[in-house]
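In: Sharing a model prediction with you, sequence too.
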Amino acid sequence: MSLTVHRPVTASPAPGRAADAADARVVVRRARRAPRRHLLRLVGVLVVVLVGAFAARVLLGDYTVTIPDFVRILGGEQIPGATYIVMESKLPRAVLAVLAGLAFGIGGAIFQTTLRNPLASPDIVGVSLGASAAAVSAITLAGWSGWPVSAAAVAGALGVALAVRGVAGDHGGFRLVLAGIGLAAAMQSVIQYVFTRVDEWDVQLVLRWLTGSVNGVAWPSIGLLALSLAVLLPATAWAARSLPATELGDDTAAGLGVGRGRTDVLMLLGVLLVAVGVAAAGPIAFVAFLSGPIARALNRGRTTLLAAGLVGAVIVLVGDHVGAYAFADLNLPVGVVTGAFGAPFLLWLLARGHTGRRVA
């Protein structure tokens, strides 16, 4: 007696349906790759623009330096006049502009993306002014100088950020922006009061904390900023993995497994980035506000922190070059130049009504 095993017969898909499924997979694969390729091209273009702006800031101006001479100076050779101008003036300003621009650009983009509001910039919600108020108070009232002033600036930024978060509660959005504007006005009042008590010898130092400037900063301060960014930027890249879900809102992000804690960590890193930038170069106006929207527009409406940082670096570099050489016998701080361009952008944004969600 023999047993016959009957195997189930599976129907093979029709050739036409299999081809359609393969075509659909190809289309989906291409749709996923296209934004990545565009982002890579955008980052490459921004890096080229940044290198060009850096070269123009270091090599051109009232005293031009050739590329061979610049290489020789970096190698340690002493060229009368040129070595001092490059190593003590042009190069530190350019390096600080790049580092501060990266910090402001990425920090501002984190604020705007996480809170889903283009007005939620550190300039608008008082984080930058909190750092400035703490720094000028430390200089004028406590008589501090050097790194303690920078530490006070970081503490001031963190204090304002925590206060804004506490006042806004769990609502965020427009309520957080309004709370930030109120605290920014309070910080501005503190700055004005302290400025009336400043010693005449400290006026120029205090003005730097009010407008923002990359001039006259020593290499140790630049090195401290670079060390801070070496820690903060990798941490930000790790925390930003949840950013696409965070953009969808707290409820949707929670449904996707992204808790409020991750968002708070990312916001804290954004505050620290802006704080260390202000501690090194002062509150360079509107860089954090401009970088995110510009990078988003260049990336076809998609958020990109890396491009925002590169855009911020280009803005500070170009703004410093314009402030130094656009007007004869007049050296404007970079914060004045960026403020002159950022204010009209803010008015345009308000006129267009692109201010985020409605108030609940």
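Out: Structure received.

In: contacts, neighbours, all on C-alpha from now
Out: Will do.

In: Leu59 touches Ile67, doesn't it?
Out: Yes. Using CA atoms under 8 Å, Leu59 makes contact with Ile67 at a distance of 7.4 Å.

In: Just give the nearest non-adjacent residue to Trp147, would you?
Out: For Trp147, ignoring the flanking residues on the chain, the nearest one in space by CA to CA, 6 or more residues apart in numbering is Ser221 at 8.0 Å.

In: The one you found: how many residues sit nearby?
Out: 17 (other CA atoms under 10 Å).

In: before we move on, what about Thr66?
Out: A count of nearby residues for Thr66, using other CA under 10 Å, gives 12.

In: before we move on, what about the one 5 residues further on?
Out: The number of residues packed near Val71 is 11, by other CA under 10 Å.

In: Distance check, it against Val278.
Out: 31 Å (CA to CA, to the nearest Å).

In: Quickly note the distance from Asn117 to Gly353.
Out: From Asn117 to Gly353 the distance is 11 Å (CA to CA).

In: So for the two, which residue has more residues nearby?
Out: Asn117 (18 against 9).

In: check which helix or strand covers that one.
Out: In the assignment (DSSP states H and E), Asn117 maps to no helix and no strand.

In: dropping in the other structure now:
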Amino acid sequence: MSPALLERPPAQVPGRTPVRVGRISGVWRPRMIAVTVIGIGLVVLAAAANIGRGDFPISLTEVLAVLAGGGDGPQQFIVLELRLPRTLTGVLVGAALGVSGALTQAVARNPLASPDILGVTAGASTAAVAVIVLGGSMGTLAGPLAQIGVPLAALLGGIVSAAIVYALAWRRGIEGYRLVLVGVGVGAVAMSITSWLLVVAEVYEAARATVWLTGSLNGRGWEHVVPVAGALVVLMPIALLLGFALGALQFGDDTARGLGLRVNVARGGLVLVAVALAAVATASAGPVAFVALVVPQICLRLVGSARPPLLASAVYGALLLVAADLVARTGLGVELPVGIVTAVIGAPYLLYLLVHRNRGVTA
């Protein structure tokens, strides 16, 4: 190869259009943009349909008109005060879980890696159930303090559980299968503690904790919207900035170091953002199962990329959770927690992943 070719790299990769803004460069991916934009439109329609269903039905066009600033007084009260907070909580929680799952699967390079499997949601659940059960039986938490204590306990429990998993899985770095196995073990311990707490609890506290453990958007108000919205505003830009390191991490630690990436720092930052998003989502709506596991893999196939896309995972995570809430509320004749519907969707997909991975290993 001539020295001229070595000094002057090609202007673009075949089949890809480069984009450069100042010192930031990227690749124009029209398929990814199209999938994301279509997903945003579907989220708006699903949210409007979810808001319109209830004892006082409102048509889709009327809901959109109220959201745009129109509608009469009763419609504005029902949409903006009674139903919008629940749906908006579902949108934000689904987006947070989608991004969290995309980050964990990309860092671990394993489609089985998600906050559900890695014990993050189990640790958050254990801490929240401890506050519900012990607070109610010992009288240490009551009234408004209990409402504040449960989300905060879930957030801290998820972070502590993730720290334990990361510390136990660390062996001069993080390997995907070891991370998953350690996460499953820590999650099993947390679930055992949760079961013990439910056994020793009073009937009322046990019933309340059981409802929370299924993951539900029932009774969500603006006080639940604000924390997860603030977390997304802060953490989503950080995730997108750190996401540039995911491309190098896909090639392995040695190659990433050769490209000048501080592997451990980048991986630790990505895991911390993923854990924070999952913990905040769990604190807001309970441990909604399988959204973080299923959505990134669906988006990866829709977009056709090498790793789960972050923005598309956020959009389709919101879509899945809002659509599941619509089915849980109105599609089965009785209102169910949204976590039951997502579990029905996600459990078969988890089995498919396990069978598919086992065939790949034995082949």
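Out: Received the coordinates, thanks. Predicted model only: the values in this text are computed from it and were never measured.

In: Drop the TM-score for these two in here.
Out: The TM-score (TM-score structural alignment, normalised by the length of the first structure) is 0.86; 336 aligned residues with a CA RMSD of 2.7 Å.

In: okay, Leu59 and Ile67 of the first structure: which has more neighbours?
Out: Leu59 (19 against 12).

In: Aligned counterpart of that one in the second structure, please.
Out: Correspondence of Leu59 of the first structure to the second structure, assessed by TM-score structural alignment: Gly52.

In: Run through the residues that contact the residue lying closest to its match once chain neighbours are set aside.
Out: Counting by CA to CA, 6+ apart, Gly52 of the second structure lies nearest to Ile58, which is 4.5 Å off, once chain neighbours are set aside. The contact partners of Ile58 of the second structure, by CA atoms under 8 Å, 6 or more residues apart in numbering, come to 51-52, 75.

In: Now secondary structure too, for these, in TSV please.
Out: Output for these, formatted as TSV (DSSP: H, G, I helix; E, B strand; the rest coil):
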residue	secondary structure
Ile51	helix
Gly52	helix
Gln75	helix
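
In: Could you save those as JSON lines and add columns showing distance to Val344 of the second structure?
Out: Below are those laid out as JSON lines (distance: CA to CA, whole Å):
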{"residue": "Ile51", "distance to Val344 of the second structure": "23"}
{"residue": "Gly52", "distance to Val344 of the second structure": "24"}
{"residue": "Gln75", "distance to Val344 of the second structure": "33"}
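
In: Closest one to Val203 of the second structure out of those, please.
Out: The nearest member of the contacts of Ile58 of the second structure to Val203 of the second structure, counting by CA to CA, is Ile51 at 33.2 Å.

In: show me what contacts the closest one?
Out: Per CA under 8 Å, 6+ apart, neighbours of Ile51 of the second structure: 58, 63, 79, 83-84, 87.

In: of all the residues you listed, which comes closest to Tyr352 of the second structure?
Out: Minimum distance to Tyr352 of the second structure across the contacts of Ile51 of the second structure is 30.0 Å, recorded for Thr87 (CA to CA).

In: and the corresponding residue of the first structure for that closest one, how many neighbours does it have?
Out: Under the alignment (TM-score structural alignment), Thr87 of the second structure maps onto Ala94 of the first structure. Applying the criterion other CA under 10 Å, we find 25 residues in the vicinity of Ala94 of the first structure.

In: Ala94 of the first structure contacts Leu317, doesn't it?
Out: Yes. Assessed by CA under 8 Å, Ala94 of the first structure is found in contact with Leu317 at 6.5 Å.

In: Next, show the common contact partners of those two.
Out: The contact sets of Ala94 of the first structure and Leu317 overlap at 54, 57 (CA under 8 Å, 6+ apart).

In: Correct me if wrong, but Ser25 of the second structure is in a helix.
Out: No. Secondary structure of Ser25 of the second structure (three-state DSSP): strand, not part of a helix.

In: these two touch, right, it and Gln12?
Out: No. Applying CA under 8 Å, one finds Ser25 of the second structure not in contact with Gln12, separated by 11.5 Å.

In: quick one, helices of the stretch 201-350 of the second structure?
Out: 203-214, 222-242, 244-249, 253-258, 263-285, 291-303, 310-326, 338-362 (DSSP state H, counting those that start in this stretch).

In: What about Gly183 of the second structure, how many residues nearby?
Out: Gly183 of the second structure has 28 nearby residues by other CA under 10 Å.

In: Brilliant, that's me finished.
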